[in-house]
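Could you look at this predicted model? Sequence included:
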Amino acid sequence: MTKGPDSTSAPTEDQSEPRPHYHGHRERLRERFRKSGGESLADYELLELLLFRAMPRRDVKPIAKNLLARFGSFAEVIAARPERLMEIDGLGEAAITEFKIVEAAARRLAKSTIESRQSLSSFSAVIDYCRIAMGFLDREEFRILFLDRKNGLIADEVQGIGTVDHAPVYPREIIRRALELGACAIILVHNHPSGDPTPSKEDVQITQQIVALGKAMQISVHDHLIIGKQGHASLKSLQLI
């Protein structure tokens, strides 16, 4: 007896489509993270974990490795400007949003460490915060930490954003803002996107101008920190102010 056309069962999805080569990879990577934390994972694997949420049905390992090839490290990927991240093939707004959430969370966590202290007596905490906030930026940024009489943090403000090797600095505006906030002291901070924190002649000159203006208004300049990817320089420690 000949079987009718409906007597043969239709093939299942698993029989008709081969499993992706990365099948199960996501859960294995998540399990490694749950057991051992982020320290056990390579930079590209941490990026994969973030990309999983934005790209639920795609092999994201090649994208993670392309990001590292372009920017250099996990931190530099997270800190990269959205317009530069968009240059990576396959990376969309959802993934970039995940990166920016992580960047914002890292900054807030580091900032809360220095805000929660009665005073900025921990130099290492200040350095850690500044490195997270601006150490991996691809443009120069100049910020000021405004302090009260007990060296407590009143405000942390970006005074200027510039190019790869210059950010506008206006000494009189810095002192005027300190007076507005009732600050008794300030810490100047800027980054060198080149990675080398060595102060330039211009860095020293502008710092000395701010010190002189501040002294006239009884506002102390505690330090000028220059932040690089691999380290920092303190003009006070270098006896340049």
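The structure has been received and is ready for your questions. Residues are numbered from 1 along each chain as shown.

going forward, measure contacts and count neighbours with C-alpha atoms only.
OK.

Tell me the spacing between the residue nearest to Ser119 when sequence neighbours are not counted and Leu225.
With sequence-adjacent residues excluded and distances taken as Cα to Cα, 6 or more residues apart in numbering, Ser119 is closest to Gly152, at 4.1 Å. Between Gly152 and Leu225 the computed distance is 18 Å (Cα to Cα, to the nearest Å).

Same question for Lys65.
From Lys65 to Leu225 the distance is 33 Å (Cα to Cα).

Okay, one more to line up with it:
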Amino acid sequence: MRQVEEAPLLGLDAPQAISAPKPHWQGHRDRLRTRLVERGANALEDYELLETLLFAFIPRRDVKPVAKALLARFGSLSGVLAARPADLTKVAGVGETVAAYLKATAEIGARASRETLKSRPAISSWTALQDYVKRELQHEGREQFRVLFLDRKNQLIADETMGHGTVDHAPVYPREIARRALELQASSLILVHNHPSGDPTPSRADIDMTREVIDALDAFEITVHDHLIAARSGVLSFRAQGLI
């Protein structure tokens, strides 16, 4: 019997895989990363820089609305990084994991600033000192009093919180500061606190307290180089204002 060959089906091609369209945000991510690598971080707007950070934490969605919502709620990049995790998670698209990563990023920056201070004399590195103080305290909701203890070369030994308080007051104990300075064998120190009100102008109580600390340390020949007040509007130096 003669075998009959099957004729090919005309006009029909073999089935092909249909690829899903690329999400619009994927191309945006690629372009933003390329711009960051080729032109540097300074080429990005604040919300774009925050976007690139969120790429790693939120891998499969458009994060531009999240970045802009964070900046709108907290006012600035530093405000976002200083925010409490509980407040971060109130922003749509931010869960506990993203909040934790943002806080870790903030701590990396803080530790890098602290390392910079430890590697050079603090009183001759005003910009680094000011940046560090602003990063640490300008967004604190309660008043906090800290002391930067310095060695004979004016390099940072320790940054310690010596008092927590309310929105407008933190208790300060000059004798406790003196005791801690002796324990650390500090030769000098810088007083630091914040004004949650946003205005770094010192109060009469701030000036009087500074004098009390200076008097308490004078007997041990420990110098108070400066007293810095951090606020959202900037950092005020007692020495620059002629108050020390």
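Looks like it arrived, so ask away. As the structure is a prediction and not an experimental result, all values here were calculated from the model.

what's the TM-score here?
Overall, the chain-to-chain superposition scores 0.87 on the TM-score scale (TM-score structural alignment, normalised by the length of the first structure); 233 aligned residues with a Cα RMSD of 2.3 Å.

the more surrounded of Lys65 and Leu225 of the first structure?
More crowded of Lys65 of the first structure and Leu225, by other Cα atoms under 10 Å: Leu225, with 23 against 17.

Helix or strand: which one has Asn66 of the first structure?
For Asn66 of the first structure, the element it lies in under DSSP states H and E is helix 61-71.

To what extent does the helix or strand that that helix is followed by diverge from the second structure after superposition?
Once the chain leaves helix 61-71 of the first structure, the next helix or strand it forms, by DSSP H and E, is helix 74-79. Helix 74-79 of the first structure: mean distance to aligned residues in the second structure after superposition is 0.9 Å, counting by mean Cα distance after the TM-score superposition for the first structure.

who's in contact with the most centrally placed residue in the first structure?
Central residue of the first structure (Cα atoms, centre = their mean): Ala79, 4.1 Å from the mean position. Neighbouring residues of Ala79 of the first structure by Cα atoms under 8 Å, 6 or more residues apart in numbering: Lys100, Glu103, Phe136, Leu137.

one more time with 10 Å, if that's ok
Neighbour list for Ala79 of the first structure: 71, 73, 85, 99-100, 102-104, 132-138 [criterion: Cα atoms under 10 Å, 6 or more residues apart in numbering].

if I look at the corresponding residue of the second structure for it, how far off is Ala110 of the second structure?
Structural alignment places Ala79 of the first structure opposite Ala82 in the second structure (criterion: TM-score structural alignment). When distance is defined by Cα to Cα, Ala82 of the second structure is 10 Å away from Ala110 of the second structure.

now swap in Arg33 of the second structure and tell me
Distance of Arg33 of the second structure to Ala110 of the second structure, given as Cα to Cα: 24 Å.

residues in the second structure matched by the longest helix seen in the first structure, start to end?
Secondary structure of the first structure read by DSSP state H shows that its longest helix is helix 93-115. On the second structure, the counterpart of helix 93-115 of the first structure by TM-score structural alignment is residues 96-118.

Please state the offset of that stretch from the chain centre?
Distance, stretch centre to chain centre, for stretch 96-118 of the second structure: 6 Å (Cα atoms, centre = their mean, to the nearest Å).

Contact partners for the alignment partner in the second structure of Ala233 of the first structure?
Ala233 of the first structure maps onto Leu236 in the second structure, with residues paired by TM-score structural alignment. Leu236 of the second structure makes contact with Gln130, Val192, Asn194, Asp199, Pro200, Thr201, Pro202, His227, Leu228, Ile229, Ala230 under the criterion Cα under 10 Å, 6+ apart.

I'd like to know which of these are buried.
Gln130, Val192, Asn194, Asp199, Pro200, Pro202, His227, Leu228, Ile229, Ala230 (16 or more other Cα atoms under 10 Å).

Could you verify that the fourth one is part of a strand?
Meaning Asp199 of the second structure. No: counting by DSSP: H, G, I helix; E, B strand; the rest coil, Asp199 of the second structure is not part of a strand but coil.

quick one, what contacts Gly228 of the first structure?
Counting by Cα under 10 Å, 6+ apart, Gly228 of the first structure has contacts 130-131, 134-137, 190-198.

Helices along the second structure, start to end?
Assigned by DSSP H, the second structure shows helices spanning 24-39, 46-57, 64-74, 77-82, 85-88, 96-118, 126-137, 174-183, 204-218.

Could you name the stretch from those that's closest to Ala240 of the second structure?
Closest approach to Ala240 of the second structure among those is made by helix 126-137 (11.4 Å; Cα to Cα).

mean deviation (superposed) between the closest one and the first structure, please.
On superposition with the first structure, the mean distance recorded for helix 126-137 of the second structure (mean Cα distance after the TM-score superposition for the first structure) is 2.1 Å.

how close does the aligned residue in the second structure for the residue nearest to Ser119 of the first structure get to Ile190 of the second structure?
In the second structure, the residue paired with Gly152 of the first structure is Gln155, using TM-score structural alignment. According to Cα to Cα, Gln155 of the second structure and Ile190 of the second structure sit 11 Å apart.

what do Ala82 and Ala110 of the second structure both touch?
Joint contacts of Ala82 of the second structure and Ala110 (Cα under 10 Å, 6+ apart) are Arg135, Glu136.

OK, contacts around the closest residue to Ile63 of the first structure other than its chain neighbours?
Distance criterion Cα to Cα, 6+ apart; nearest residue to Ile63 of the first structure, sequence neighbours excluded, is Gly90 at 7.1 Å. Gly90 of the first structure is in contact with Met55, Arg58, Val60, Pro62, Ile63, counting by Cα under 10 Å, 6+ apart.

Of all pairs in these, which one is the farthest apart?
Comparing every pair within the contacts of Gly90 of the first structure by Cα to Cα identifies Met55 and Pro62 as the most remote, at 12.6 Å.

These two - which one has more neighbours?
Set Met55 of the first structure next to Pro62 and count neighbours by other Cα under 10 Å: Met55 wins out with 16 against 11.

Trace the more buried one over to the second structure, please.
In the second structure, Met55 of the first structure lands on Ile58 (TM-score structural alignment).

For the contacts of Ala79 of the first structure, which entry has the maximal number of neighbours?
Of all the contacts of Ala79 of the first structure, the highest neighbour tally under other Cα under 10 Å goes to Gly135, namely 29 neighbours.
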